[in-house]
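J.: Prediction below, plus the sequence it came from.
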Amino acid sequence: MLRKRAARFAQRRVYPEVAAAGVGGVRLMHLSTRGTSRSTALLGGDAHSWSLPVRGYATGTIPDRPPPRKPLFTKLLIANRGEIACRIIRTCRKLGISTIAVYSDADADALHVRLADEAFRLGPAPSAESYLSLERIVEVAKRAGAQAVHPGYGFLSENARFAERLAAEGLVFIGPGVEAIKSMGSKSESKDIMLAAGVPCVPGYHSSEPVPISELERQATKLGYPLLIKAVLGGGGKGMRIVRSVEDFLPALESAQREARKAFGDERVLIERWIERPRHVEVQVFGDSSGNVVSLWERDCSVQRRHQKIIEEAPAPGLSDEVRKDLSDKAVAAAKAVNYLGAGTVEFIFDCDTDEFYFMEMNTRLQVEHPVTEMITGQDLVQWQLEVASGNPLPLRQDEIPRIGHAFEARIYAENPLNDFLPDVGPLLYKSTPQPSESLRLEEGFPQGSNIEVYYDPLISKVVAHGRDRTEALRILRKSLEGYHIAGVSTNVEFLKALAGNKAFLDQELDTGFIAKHRDELFPPISAPAPAVLAQAVLFLLLREQPLHLPATATPWQSLAFRRFSDIYTKHFKFHPDPLLNHGNPSPASEVTVVSSKPGLFDVEVRNPGADPVCFKDVKAHMISSTVISSTLDAQRVQTAVVQQSPPPTVLPSSTVTDRLHIFHQGSKTTLLIPPPNYLLQIAAEALTSGGIRAPMPSLVVDVRVKEGEDVNKGQPVVVLESMKTEIVLRAEVDGKVSMVGCKKGDMVEEGKELITVVATD
């Protein structure tokens, strides 16, 4: 039976690239889908996960006597939240391991809490009082009878003190040894270790001791500009600043140190040469307790915003076999230099101009983007973590690890790409996702009805696509993104669609400056809503007024729910595109007229500014559900999801707040206001350009840089905010005088609150 399963898998999923990778004859085993539960369907993965769980299967033969294995843990605490906690639960469920979830007050009804076998409260919503509370997590683990703790990524995943404390309590930390965490957690010490191991590093200056500002200035001048300031501890883009001139060095240094101090409790930084056209290429490594280390190929994570990844792929495109092997060899050498145990990622900067690569840092944990590696290797990396943490050898040798096809991961964030990718918060009023399959995997942590909180990272979910080659994988990714419908918070889904269809991205022209370089293509001018979208919007509003199911004894008054005392019903609508999608600038209104002589049959005329009217005749329409409308437009039957959001985010003054309609039509999302009077839109426009500086999201005020009566210049920093682990500097938009300061350091301010008012000089 097992051999038949392997043969079927080989026919469907093993591609020609396998032979090129030197692993011909690989056979993979499909996990049984029997007993798939409702929660499994929510996670979107078990029935489509692939694994090589037993050493020896990859050689094409099944050993009569597999080597003895130590038993895995029976009970595991997951010290994390969101999609990664759900991801770990999925593997534990497959292996028969009981799971313990922990949660803050904000996550009391979260998906990971519902999926785990047990769940314990940690404390209030702020992460410092819950998910970063080392003592509380240890206390829960002991009380619940856990044998091991999986930290996921973020929070305590790279905290050496946490690993030490768990060991002292007799609990296994699912991660590397304490010394490896300490050595690789310090960017300065890690560079010394890498240089000694023969791994090339970026030229720069670092020290394990605090360095005076004057010395950092001197070293920066010696190194030359542009350069990069980087926090010695941590990652995720925190405490990183690019500096292009000596005048910008001190402000950037101060900001980087402050952010590093808050994120990692350590303000030490290093400086290094800034490579103008870098790619971010990283290698997945794994080590066991016997000193064996393997590479599971590399990933490209070059397309980033705010130094954080948004789309990743494996393997990295455009690398020669020699470079690919050299990267893997150097990554394995880096891991062996610190006796590495478990999952780790060695990150390199790849210079596009010279084809040279340099060690950047090592992440001593499972990465957010690990699913793309799982898709091209057929391995379950969480299972690998549990195996080696239990004392078992690596499931595969280096020459047994396949490289099958190509995979992409797109991260779906609650953020507004048009507003410099600033995070957003609020409820997921509506969420619809594509259907998982063998080639499409979803990593979900927040179903419809969840709340995206200001206290945590704004990652909502991840979509992972796999194909026989890069072109096919990218096509599957684009199609899947068309099936992602989210309303309630701003998301980057539309931006990801533009990115996945960008010609330069298709042509593999990758570097970390990709978004800035192709900004005009990725953020095209906002155009008037499509006539079909406007038609569906008004039909939704009209049909929602009618009863979905009339009783058999319906009277004429019931059947003509929105009709008056005439045979013809006519109604006029006016819509404005969402100013939030146009940098706060109101756009001309679109007008729609609907005429109906029979229930369910309509004539619709759409008039967009500067365009000829578009008419849809004899449109048949009905509601499929409370959010989905079906209609015939130009003899084509279409289904459209429409979600009404009320109240919307309060970025505009309260007098201009209106409901929003989110229309998901044929793979695209359009957001409309319904419908503010023109004079109120003018008030909004004046308020947004009068020098009033407002909070772009719920935030903590970190610093107020000005006082009432003070003169300021355009572009001068006036307030520093922090939200969702991101520091935001608000600047004066005009030359003028500060007439009002509406906040102070330490305040929690709501979205849209006016913090500073600047009266223009002229």
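T.: Here it is on my side, so go on. Numbering: from 1, shown residues only.
J.: okay, CA-based contacts and neighbour counts for the rest of this
T.: OK.
J.: The residue nearest the centre of the chain - nearest residue in space that isn't next to it in sequence?
T.: Centroid check for the chain by CA atoms, centre = their mean gives residue 411 as the closest residue, at 3.4 Å. Among residues not flanking residue 411 along the chain, residue 462 sits closest, at 4.6 Å (CA to CA, 6 or more residues apart in numbering).
J.: this is the comparison structure:
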Amino acid sequence: MFDKLLVANRGEIAIRIMAACEELDIGTVAIYSDADRESEHVAYADEAYRVGPPQASESYLDQERIIEVSKEAQADAIHPGYGFLAENAEFAEQVEATDGIKWIGPSSDAMQQLGSKTSARETMQAADVPIVPGTTTSVDNPDEVVSIAEEYGYPITIKAAGGGGGRGMQIVQDEYEIEDALETAKREGEAYFDDAEVYVEKYLSDPKHIEVQILADESGNVLHLGERDCSLQRRHQKVIEEAPSPTLSQSLRKKIGNAAKRGMHKAGYTNAGTVEFLVEDGKFYFMEVNTRIQVEHTVTEEITGIDIVKWQIRIAAGETLPYDQSDITFNGHAIQYRVNAEDPASEFAPTPGKLETYRPPSTIGVRIDHAVFEGQEVSGDYDSMIGKLIVESSSRTECINRSKRALRHFDIDGIQTTLPFHQYILNDNTFRDGAHTTKYVDQLLKEDSFKKAIENRSDASVVKPESDEPSMETVSVEVDGELFDVQVEGLSSNNTRASQSTSENPIANKADEGGIQADMEGTVISVDVEEGEHIDQGETVCVLEAMKMENEITANHGGIVSEINVSEGDSVNMGEQLVQMR
């Protein structure tokens, strides 16, 4: 077994991995950016090292720096978690080539083969796993896409070959949309996955999203741990996941599980992974493989009793799975609710800011995976998820009722979150019947009644009074890139770890009359207007990336663009003037 493991990630997944390490008697090493200096995953680890500034490209995505820190800390394993470098085959290969350090995950060869959606589709076809009709090779220009669309019919989907989580995916309804959609898919693929290659699929109109959890050891044993239903999505990204699926027949469940095993065995896969399918009209189609631990691994753990993260580490250390497929049993039902810093009443727009109140629920059947604390600034630099609420019970009906109780006692103030959405959906008949598909949330967003219901459930922010009573506080001090905790006497009680954060969310520039402001912090991905151009109300002025989502900033009135104040790549604050109009 390993002596010390570095977690090349942040937030709740970093703590989840460290908890598994503690139980395996493995030391833990955290890495952090300047934005995360006071974060919970840093405090949780045995050791912590700075890797760079807030921008992920200069910290959590800095491959050379992370390997350098691993050597400095004398770690003998690296676990990538999910996101960031977790599915980067190049980084896995670098770790594999580094003496004395083991990669916790599949081999870089398997990641390369299955990480590309085109080669993954080829592999699954060879294993007799049905795939969504479309190409198994990349496309380069609009004319190719037009030809494919004529073959399969509209709508079609242009997807980044290295994509996932809905990023790098563009739905095309007719020929006139192809050129822009192709450009956007390539751009997102390059930005998020360092791979501009795209392919084309037939767009399924109303599918369920079903995925199968896989564990495979280095002795050739491949097991599936059942399926999860991840159909409740916004912007093609999951919001609620559950296990098992409430709608699969036993026959279809068996076919999908066996297909997932067959495909991963064909790929020579080891460690944990997930095979994702779309299910429509009683048929299932392979969509993609996630060559890492999933955000929603928790619900599978709850119904199987198997610690997937521990087995990732054990398999990487050379251990053999002690189970046969017949040993895997499924008990009860589990649902996971992603608690995101987003406003569901505003189409899930990102809402970074300060957690004035943070009191999660507890007691029977409730699990909280999180890495935040009351008073913390939720940064706009990273993913919007601040925690996960997982509820388990003996049946789906009881699990939903228990979830209502847990959500009622989940108290967050200071920022808008997805909690009101979760409370709404648990009373929704379509969800309760399990009839929701991947399109359902998008349909809800178009309904005024949904927006009003969500707004009524949203809590007002609460600002707590400050106290000047002296206290003994723990303060983090960085020395030569490594973090240490020291105690300081005499700080006021409001000067806790939360108040030491230097992250702010100011209204930087109050816009002049006629200006168009940023309604969130973010990075300018594109500027879509030119000076002197006449634009109408509702037209896109620019696109901002915030919390790993692209957000269109549109004109709230028509006019002529008289001045453009930002350029591609600029960082902007909420309230900052982007464009002046007359």
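T.: Cool, the structure landed. Just so it is clear, the structure is predicted and the values come from calculations on it, not from any experiment.
J.: List the contacts of the residue nearest to the centre of the first structure.
T.: 310-311, 459-463 (CA atoms under 8 Å, 6 or more residues apart in numbering).
J.: Can you tell me what the residue nearest to residue 411 of the first structure aligns to in the second structure?
T.: When the second structure is aligned by TM-score structural alignment, residue 462 of the first structure is paired with residue 388.
J.: close enough to count as contact, its match and residue 371?
T.: No - if you go by CA atoms under 8 Å, residue 388 of the second structure and residue 371 don't touch, sitting 9.7 Å apart.
J.: how close does the residue mapped onto residue 11 of the second structure from the first structure sit to residue 462 of the first structure?
T.: Using TM-score structural alignment as the criterion, residue 11 of the second structure maps onto residue 82 of the first structure. Remark: distance between residue 82 of the first structure and residue 462 of the first structure (CA to CA, to the nearest Å) = 11 Å.
J.: shared neighbours, these two?
T.: Counting by CA under 8 Å, 6+ apart, the residues touching both residue 82 of the first structure and residue 462 are residue 444.
J.: Make JSON lines from the contacts of residue 411 of the first structure and add distance to residue 396 of the first structure and secondary structure to it.
T.: Shown next, in JSON lines, are those (distance: CA to CA, whole Å; DSSP: H, G, I helix; E, B strand; the rest coil):
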{"residue": "310", "distance to residue 396 of the first structure": "30", "secondary structure": "coil"}
{"residue": "311", "distance to residue 396 of the first structure": "28", "secondary structure": "strand"}
{"residue": "459", "distance to residue 396 of the first structure": "32", "secondary structure": "strand"}
{"residue": "460", "distance to residue 396 of the first structure": "33", "secondary structure": "strand"}
{"residue": "461", "distance to residue 396 of the first structure": "30", "secondary structure": "strand"}
{"residue": "462", "distance to residue 396 of the first structure": "27", "secondary structure": "strand"}
{"residue": "463", "distance to residue 396 of the first structure": "27", "secondary structure": "strand"}
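J.: average gap between the longest strand anywhere in the second structure and the first structure?
T.: The single longest strand within the second structure, with elements called by DSSP state E, is strand 222-234. By mean CA distance after the TM-score superposition for the first structure, the fitted strand 222-234 of the second structure averages 0.3 Å away from its aligned residues in the first structure.
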